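Asks: Any chance you could fold what I've pasted below:
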Amino acid sequence: MTTEEVKVLIIGSGPAGYTAAIYAARAGLNPVLYTGGQPGGQLTTTNDVENFPGYPEGINGPQMMIDLQKQAERFGTKVHYGLVTSVDFSTYPLKVVVDESKTVIAHAVIIATGASAKYLGLPSEEKFTNRGVSACAVCDGYFYRQKDVAVVGAGDSAAEEATYLANLCTKVHLIVRRDEMRASKIMQNRVLKTPNIQIHWNSETDEILGDDSGVTGVRLRDTQTGEKREIAVQGFFLAIGHKPNTDIFKEYIDMDETGYIQVLPGSTRTNVEGVFAVGDAADNVYRQAITAAGTGCMGALDAERFLASKEVEAVH
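Replies: Down below sits the predicted model:
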């Protein structure tokens, strides 16, 4: 197994990871970034990004990630394609294993592994991704103005997505598996008071329907009777949660019950010295490219200050 020693190791390559790399590189920290299994992160599955400042005409998600990578590399970031398979944060410097074949000794680690939206597992979901199927109403709702859409889910996220879309869309069909929602009372009341939201109780998605133009409808199945029916929609939004990609850090890093990394308030510092968490891996509230990029900047600045303090300690 080969070994490499670096000042700053960045794990992940979405807006958070690349922004951290830009700031760390400009600070002379010679960062090394490993892209992970999905180079570019969630935005590589998004055709049009229209809410990131600086792109008045919008930008293609994959192209935006290519631009960020080039910007990071321009300042000296070494970008490697590889997946971090295990870590050892029990001693300092920190040890990270890539592709089970290379050990990286790092003096600071920035975790930017992101989170993945949960899907129902229907083949039609994949077929119509970016053609009517979305896991982010804030990202994509604008494209469905004055159209009918469906939202699947029963928690706070689903209630929030449905009410958000209700301001843009003609009608929102909220698909709920049981005869009640898991959302907080205040969010349930907000949904029930919104006139253009129709709740389909005891219903699950049997199939997403569509043609060459994209999604045209949803076939629902009654969870009690098995009866099937179809509703016409042009958009289908998943709001059944996200899973942070943080499993390999669980032994060392403090997380909440769903796996989001807990950071010290107002910073990106974790409970492990020299380890910082940025982007969606530590954000279960906003989950936007712009907020991920902002915390990427914070992570690099926190790492820079940490390394400067270590050098002072070494001098003394």
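Asks: From here on, just use CA atoms for contacts and neighbour counts.
Replies: OK.
Asks: Output the contacting helices and strands for the helix or strand containing residue 198.
Replies: Applying DSSP states H and E as the criterion places residue 198 in strand 197-200. Packed against strand 197-200 by the contact rule (3 or more CA pairs under 8 Å, 6 or more residues apart in numbering; DSSP states H and E) you find helix 156-166, strand 171-175.
Asks: mind redoing it with 10 Å?
Replies: strand 148-152, helix 156-166, strand 171-175, helix 185-192 (3 or more CA pairs under 10 Å, 6 or more residues apart in numbering; DSSP states H and E).
Asks: which residues sit against it?
Replies: Residues from elsewhere that reach strand 197-200, judged by CA atoms under 10 Å, 6 or more residues apart in numbering: 149-152, 162-163, 165-166, 169-179, 191-192, 220, 222.
Asks: In JSON lines, list the helices and strands packed on strand 197-200 along with distance to residue 33 and mean neighbour count.
Replies: Shown next, in JSON lines, are those (distance: least, CA to CA, whole Å; neighbours: other CA atoms under 10 Å):
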{"stretch": "strand 148-152", "distance to residue 33": "36", "mean neighbour count": "26"}
{"stretch": "helix 156-166", "distance to residue 33": "32", "mean neighbour count": "23"}
{"stretch": "strand 171-175", "distance to residue 33": "40", "mean neighbour count": "23"}
{"stretch": "helix 185-192", "distance to residue 33": "40", "mean neighbour count": "16"}
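Asks: Quick one, which of the ones you listed gets closest to residue 53.
Replies: Ranking the helices and strands packed on strand 197-200 by proximity to residue 53 (CA to CA) places helix 156-166 first, at 20.7 Å.
Asks: Could you list every helix and strand that that closest one packs against?
Replies: helix 137-140, strand 148-152, strand 171-175, helix 185-192, strand 197-200, strand 235-238.
Asks: to compare against the first, here's another:
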Amino acid sequence: MSHIYDTIIIGGGPAGLSAGLYAARSKMDTILIERGKFGGQTATTEELENYPGSIEDCTGPGLIERMKKQAEEFGTKFVKDEVLEVELDGKIKKVVCKKETYEAKTIIIATGAYPRLAGFKNELELRGRGVSYCATCDADFFTELDVAVLGGGDSAIDEAIYLTKFAENVTIIHRRDGFRAAKTSLEKAQNNPKIKFILDTVVEEAKGEEILEGLVLKNVKSGEISELKVDGCFVFVGYLPISDLFKGKIKMNDRGDIITDEDMRCDVPGVFAAGDIREKSLRQVITASADGAIAATTAEKYIEEHF
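Replies: Got it, this is the predicted structure:
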């Protein structure tokens, strides 16, 4: 008979690691499965000054290392494997991986999300060197400098307004002439003297050797090419949840975010979701960590009631 865990956590970012800590600390038999690098997006964030209490060594990798060690010390088992399939319906859940199959009474999904790339030349090469996907994380590096914001939705407009607290000038570059963002935010941006707009335009290329120095722009109507000198480029063309594994098995919105209640319960009993994978308004390390703690605590109560 195979070993049945109390909980299987899928994903090793802040939500998964926090769930691991809380579950193992509650004496739950806990295993965390991660296919790649522990930490998710946080592991790629060099400076992480907005996580409470993280002053010394406030890097993404440093924080993740401490979180993992803490969960490990309380007894969370860590496994590097790729999940191929999940069976969520039975009382005992099954997670089929490349190397092995695992069973548990509960599952916490913490697979996260990844920023949608804009697709311009050198985008990946200059990521973290002027090209960013998180204004809250990186805005203060661009104090009194010029930055561009790519996108036309709520996050692009809201983050552009936020960036004006730091940057000298903020240029919003949008491929259309209309915006999907809320009218109130848009009006606020249009009335902000630090913000200007370049519409009907896409970024073709990021220029710079070691750090970003400027953007090559193309007008989609006229085909005209121009250059914009900027120190930073914030890409807000959307986040994509890593949820393909769970499609058709669990309730999601049209984007593929998993829908939970405030206790992280999904619509399938014994299945919980935490962090960027779920439908939520703020995607930060602190909210992911909180989700993980809540999911583990709710999973513990579920086991007490059903087993």
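Asks: And the TM-score between them?
Replies: For these two chains in superposition, a TM-score of 0.97 is obtained (TM-score structural alignment, normalised by the length of the second structure); 307 aligned residues with a CA RMSD of 1.4 Å.
Asks: Out of the helices and strands packed on helix 156-166 of the first structure, which is closest to residue 126 of the first structure?
Replies: Here strand 235-238 is closest among those (CA to CA), at 11.9 Å.
Asks: tell me, the closest one lands on which residues of the second structure?
Replies: The aligned range for strand 235-238 of the first structure in the second structure is 232-235, by TM-score structural alignment.
Asks: Now that stretch on the first structure. Mean distance?
Replies: Following superposition, stretch 232-235 of the second structure is found to deviate from the first structure by 0.5 Å on average (mean CA distance after the TM-score superposition for the first structure).
Asks: quick one: that stretch to chain centroid distance?
Replies: In terms of CA atoms, centre = their mean, to the nearest Å, the centre of stretch 232-235 of the second structure is set 16 Å apart from its chain centre.
Asks: cool, and stretch 149-164 of the first structure?
Replies: 17 Å.
Asks: what's the answer for stretch 161-172 of the second structure, then?
Replies: Worked out by CA atoms, centre = their mean, stretch 161-172 of the second structure lies 22 Å from the chain centre.
Asks: what's the longest helix in the first structure?
Replies: helix 289-315 (DSSP state H).
Asks: Name the residues of it that are buried.
Replies: 289-304, 306-307 (16 or more other CA atoms under 10 Å).
Asks: Stretch 126-136 of the first structure too?
Replies: Taking 16+ other CA under 10 Å as the criterion, stretch 126-136 of the first structure shows 128, 129, 130, 131, 132, 133, 134, 135, 136 as buried.
Asks: Return the subset of those lying in strands.
Replies: 133, 134 (DSSP state E).
Asks: Would you format the buried residues of stretch 126-136 of the first structure as JSON lines with distance to residue 199 of the first structure included?
Replies: Below are those laid out as JSON lines (distance: CA to CA, whole Å):
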{"residue": "128", "distance to residue 199 of the first structure": "23"}
{"residue": "129", "distance to residue 199 of the first structure": "24"}
{"residue": "130", "distance to residue 199 of the first structure": "24"}
{"residue": "131", "distance to residue 199 of the first structure": "24"}
{"residue": "132", "distance to residue 199 of the first structure": "20"}
{"residue": "133", "distance to residue 199 of the first structure": "19"}
{"residue": "134", "distance to residue 199 of the first structure": "19"}
{"residue": "135", "distance to residue 199 of the first structure": "19"}
{"residue": "136", "distance to residue 199 of the first structure": "19"}
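Asks: wait, which of the buried residues of stretch 126-136 of the first structure is closest to residue 234 of the first structure?
Replies: Once CA to CA is applied, the member of those that ends up nearest residue 234 of the first structure is residue 132, at 6.2 Å.
Asks: nearest residue to the closest one other than its sequence neighbours?
Replies: residue 235 (4.5 Å; CA to CA, 6 or more residues apart in numbering).
Asks: measure that neighbour to residue 202 of the first structure for me?
Replies: 21 Å (CA to CA, to the nearest Å).
Asks: same question, residue 226 of the first structure
Replies: In terms of CA to CA, residue 226 of the first structure sits 10 Å off from residue 202 of the first structure.
Asks: Please say which of these two ends up with more neighbours.
Replies: For residue 226 of the first structure and residue 202, the more surrounded residue by other CA atoms under 10 Å is residue 202, and the numbers stand at 18 against 12.
Asks: Aligned to that one, what sits in the second structure?
Replies: Checking TM-score structural alignment: residue 202 of the first structure goes with residue 200.
Asks: Wait, its match touches residue 174, no?
Replies: Yes - contact criterion CA atoms under 10 Å: residue 200 of the second structure and residue 174 qualify, at 6.0 Å.
Asks: so what sits against both of the two?
Replies: residue 219.
Asks: re the thing from before, including distance to residue 277 of the first structure, could the helices and strands packed on strand 197-200 of the first structure go into a markdown table?
Replies: Converted to a markdown table, these look like this (distance: least, CA to CA, whole Å):
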| stretch | distance to residue 277 of the first structure |
| --- | --- |
| strand 148-152 | 30 |
| helix 156-166 | 23 |
| strand 171-175 | 34 |
| helix 185-192 | 30 |
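Asks: Minimum distance to residue 141 of the first structure: which of those has it?
Replies: Once these are compared by CA to CA, helix 156-166 is nearest, at 6.1 Å.
Asks: what angle separates the closest one from helix 185-192?
Replies: Orientation check (axes from the mean of the first three to the mean of the last three CA atoms, to 10 degrees): helix 156-166 of the first structure against helix 185-192 gives 30 degrees.
Asks: Brilliant, that's me finished.
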